[in-house]
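Q: Build the 3D model from these lines:
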Amino acid sequence: MLPKQVRSLVNLHNLNMKNFNANIIGINKLKHPSGLFSTGSICPEFLRKLKKNERKPLVTSINELKRLARREKKQRQMVKEKILQPPENGLLVKELIPIAHEVYTARTELFACVSQVVKSIAIYTCSFCGEVHVGHPPHKIRTCNVAGSPANKEHSWNFGNMKHILPLVESFHLYDRIGRAVSHNERLEVDRIPAIVELCIQAGIDISDYPTRRRVFPAYNIAGKIIDFEKRFPKEVAPGKGMVTSGFWGKRRKSSEENKLLDIQSADKLDVAVRGMEAWERMRSGASKLMQKYAVQTCGYCSEVQVGPKGHRVRNCQAYKHQMRDGQHAWQEATVDDLVPPLYVWHVQDVKSGKPLVNELKRYYGMLPAVVELFAQAGANITDNYAGIMREDVALPELDEEKWVV
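A: This is a model prediction of the structure:
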């Protein structure tokens, strides 16, 4: 323990240092009204790319997963009925059906907006590492570090399209979401559709090309096994047979979507960008709400996604140590970023300058999802959700001033 007088001097010294730093920050704000240099700014780190031998972070902790597994094992040994709630019992969650329709409509509107904006804003992709850049000219940041890339790590840019900023994540379409999983021999017999569309179908969307089973009677869990009593009661005894319940709403939704597409094609670029930004936010927020009830699985080492309470059994994993798993995927709970991956690109603050981003100032540049960056360059306002990674509170120094920046 320090003497009382010494502790008082230490506390006084710390107080003086805090006041001195506060004054320095205030001076920097006056000199650079647009923001600060790296000193004094609060900028979170960018999402780190996982190595090949690293597993995705778990949504639920491993201790919690073990506790749930032990509890389920005890329940199976007791051989009693476990009451299941929708959607675990095969029934739909009625409160989430409008959200499923909203997500599906937002996805359709998003693709229409992106297809219009990419006609006026260039998309570049690296032929070696696949990195994407939005806007002209492409950046000069040397981050190409893959097999076959140049020694100076500079990117080899080619023109891209909307599939590079909206990567497609597919999932096996399940006719019965609580039925058995897709086996390896059925991998070519089951359709693969976009995972977010499969999530909307399981949550209540009816698409004629991808039929799904809608139960009238709930399923039960007895001793860890799903018992479906609906098999004993044929569908012909159910009331309302032959009635097309979704015909009127399907026709109305189809006509409204066609009208939206016509409006998007006739609108100017700014209006299209604003509508696209809103559609992107609605799609992600709605998908997050659906995933709170409807389970989605992802592989811990690769980008494979399966919508449903359990993953499939197709042995097509080529990620880290797949030989030890016989090609099986290491399934775990998925997040909305696995379902709708935000492909992060470098953020261009001054689009009108026409100067490319340089490698010497890469730690002062921000990043944004490719779709958000596309709409931002078209004139749409960016929400506060991305304020931290944009690094707009950091003033970009000139190349001759870099050595003076701490």
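
Q: going forward, measure contacts between C-alpha atoms and count neighbours the same way
A: OK.

Q: Provide the secondary structure category for Lys52.
A: With DSSP: H, G, I helix; E, B strand; the rest coil as the basis, Lys52 sits in coil.

Q: How many residues are close by it?
A: Neighbour count of Lys52, defined by other CA atoms under 10 Å: 11.

Q: And for it, nearest residue in space, chain neighbours not counted?
A: Leaving aside its chain neighbours, Lys52 sits nearest to Tyr320 (6.1 Å; criterion: CA to CA, 6 or more residues apart in numbering).

Q: for comparison, sequence B:
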Amino acid sequence: MLQRQTRNITDHHEIILQNFLNLMDKNTVKHPTASFSTSSADAINYLELSKKLRKTERKPLVTSVTELKRKARMERKIRQRVHEITLQAPENGMLVKSLVPVAHKVYAARTVLFNCVSRLVNNIPIYTCSLCGEVYVGCVTHKIRSCNVAGSPSSKEYSWERGGVKHILPTVECFHLYDRVGRAVSHGERFQVDRIPAVVELCMQAGVDIPEYLTRRRAFPVYNVAGRMIDFERRFPKDVSAGEDIKAFGFWEKKEKPGRNKKSLDFPDDLQGLAARGMEAWENIQSEALKLMQKYAVQTCGYCPEVQVGPKGHRVRQCQAYKHQMRDGQHAWQEATIDDLVPPVYVWHVQQEQNGMPLVDGLKRYYGKLPAAVELFSQAGAHVGEAYASVMREDVVVPGLDEEKWVV
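A: Take a look at the predicted model:
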């Protein structure tokens, strides 16, 4: 009789322990930086944004060093043998036909995005710090004290001033290449080659034609023999006589920046419709430009924001970042990401319940963040997708200053 009761107690103990462990897994938020608990199994884990790199730190590599060394050894062995290396588009100078509509879509989305933002900033104010460049979207500036640069006050408070479109959508420029597979821009040509937005250059290399910036379109591919590129076409197309009327430079002339045509576009009059269209354009740029970058290579410097669209970077000696003396001023080129091409400026997200009330420094761990363009569209009435749910923290109830000590 005693053995049977002992066996029942043991069985019940195992069941209770298992139920307790399951309950703990459901009620505990898995992210180590979270400071709250919830009983919902579908709770969104808060994603910490990557911290700003120091001047001595290099950007994380997209491809590991081991993989880069393996590819370099393989290419070295291939170049030792004198034979033709078969190249696929776009490495052979030809266009990827399936990506030409994608390039036109990205170029049109960029035009819509800049026009929507330029109209919304007239109704929703933009502020930027004159010392550190911090950006804030909203009518009332926040009170968070995190301005920590040379010349900032001891209280680390921001020095706010009115901003504009360039603070919401910073433009990353690169050298325009007439021939994508040609030689790189040298240091002596840095003042002779136009610099245009990198997204526009990516669209042009993928199939978009802009009359002000000519791009070579080949009818026959180039060949690679023993590591050397061989082109059997003439230097200029047949319909152009000896390269006349082709301008490879002329940056001093007043040209309208590509992708800023406002007259041929029809936009809704209400702010919510304008914000919804701008949000759609932002998502199209983020998703479709990534498709282009998977085929058309984009290079960035590992220590500075310089970007060059093409299979290799330029040779202009203008890098002033960490240990540029060891590189003779040249950039440390590596594979770029979508954030290098379209840098997202993250700002503090203002929930609807806090509209009109400034964000305070004591509760900053409960606030979320969003890219500045997305935050602008959100305050104008656009719906923010689930892709930003982990950083905007809409599932967190911001407590009062007198309630913070009761938060678990």
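
Q: Need the TM-score between these chains.
A: TM-score of the superposed chains, computed with TM-score structural alignment, normalised by the length of structure 1, equals 0.86; 372 aligned residues with a CA RMSD of 2.6 Å.

Q: re the thing from before, so what does the residue nearest to Lys52 of structure 1 match up with in structure 2?
A: Counting by TM-score structural alignment, Tyr320 of structure 1 lines up with Tyr322 in structure 2.

Q: Confirm that match sits in a helix?
A: No: judged by three-state DSSP, Tyr322 of structure 2 forms no part of a helix; its state is coil.

Q: Quick check: it vs Ser186 of structure 2, distance?
A: Per CA to CA, to the nearest Å, Tyr322 of structure 2 is found 22 Å from Ser186 of structure 2.

Q: Tell me which of those two has more neighbours.
A: The neighbour comparison of Tyr322 of structure 2 against Ser186 (other CA under 10 Å) goes to Tyr322, with 16 against 12.

Q: Pull the contacting residues for the more buried one.
A: Each residue near Tyr322 of structure 2 by CA atoms under 8 Å, 6 or more residues apart in numbering is listed here: Lys55, Thr56, Tyr303.

Q: With distance to Ile210 of structure 2 added, can I get these in CSV?
A: Shown next, in CSV, are these (distance: CA to CA, whole Å):
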residue, distance to Ile210 of structure 2
Lys55, 37
Thr56, 39
Tyr303, 32
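
Q: ok, these vs Leu2 of structure 2, which is closest?
A: Thr56 (71.1 Å; CA to CA).

Q: What is the burial count for the closest one?
A: Neighbours of Thr56 of structure 2 under the rule other CA under 10 Å: 10.

Q: That one maps to what in structure 1?
A: Per TM-score structural alignment, Thr56 of structure 2 is aligned with Asn53.

Q: Translate Arg67 of structure 1 into the numbering of structure 2.
A: Using TM-score structural alignment as the criterion, Arg67 of structure 1 maps onto Arg70 of structure 2.

Q: residue boundaries of the strands in the stretch 101-250 of structure 1?
A: 123-126, 132-134, 157-159, 170-172, 192-194, 220-222, 225-227 (DSSP state E, counting those that start in this stretch).

Q: Relative to Tyr46 of structure 2, how far out is the residue opposite Asn152 of structure 1 in structure 2 once aligned?
A: Structural alignment (TM-score structural alignment) places Asn152 of structure 1 against Ser155 in structure 2. Computed as CA to CA, the Ser155 of structure 2 to Tyr46 of structure 2 distance reads 28 Å.

Q: When those two are compared, which one has more neighbours?
A: Taking neighbours as other CA under 10 Å, Ser155 of structure 2 and Tyr46 compare with Tyr46 leading, 20 against 10.

Q: My understanding was that that one contacts Phe36; is that so?
A: No: here Tyr46 of structure 2 lies out of contact with Phe36, judged by CA atoms under 8 Å, at a distance of 10.7 Å.

Q: Skipping adjacent residues, who's closest to Ser156 of structure 1 in space?
A: Nearest to Ser156 of structure 1 is Cys126, by CA to CA, 6+ apart, at 5.2 Å.

Q: Count residues in the vicinity of that neighbour, would you?
A: Other residues near Cys126 of structure 1 come to 18 when the count uses other CA under 10 Å.

Q: For it, give me its contacts.
A: Val132, His155, Ser156, Trp157, Asn158.

Q: What does it correspond to in structure 2?
A: Aligning on TM-score structural alignment places Cys126 of structure 1 opposite Cys129 in structure 2.

Q: gap between its match and Leu177 of structure 2?
A: Distance of Cys129 of structure 2 to Leu177 of structure 2, computed by CA to CA: 35 Å.

Q: tell me the contacts of the aligned residue in structure 2 for Ser285 of structure 1?
A: Alignment note (TM-score structural alignment): Ser285 of structure 1 maps to Ser287 of structure 2. By CA under 8 Å, 6+ apart, the contact list for Ser287 of structure 2 is empty.

Q: Okay, and Ser287 of structure 2 sits in which element?
A: Counting by DSSP states H and E, the element that carries Ser287 of structure 2 is helix 271-295.

Q: so how far is that helix off the chain centroid?
A: Its chain's C-alpha centre and that of helix 271-295 of structure 2 lie 12 Å apart, by CA atoms, centre = their mean, to the nearest Å.

Q: Tell me the first helix or strand C-terminal of it.
A: Per DSSP H and E, the first helix or strand lying C-terminal to helix 271-295 of structure 2 is strand 298-301.
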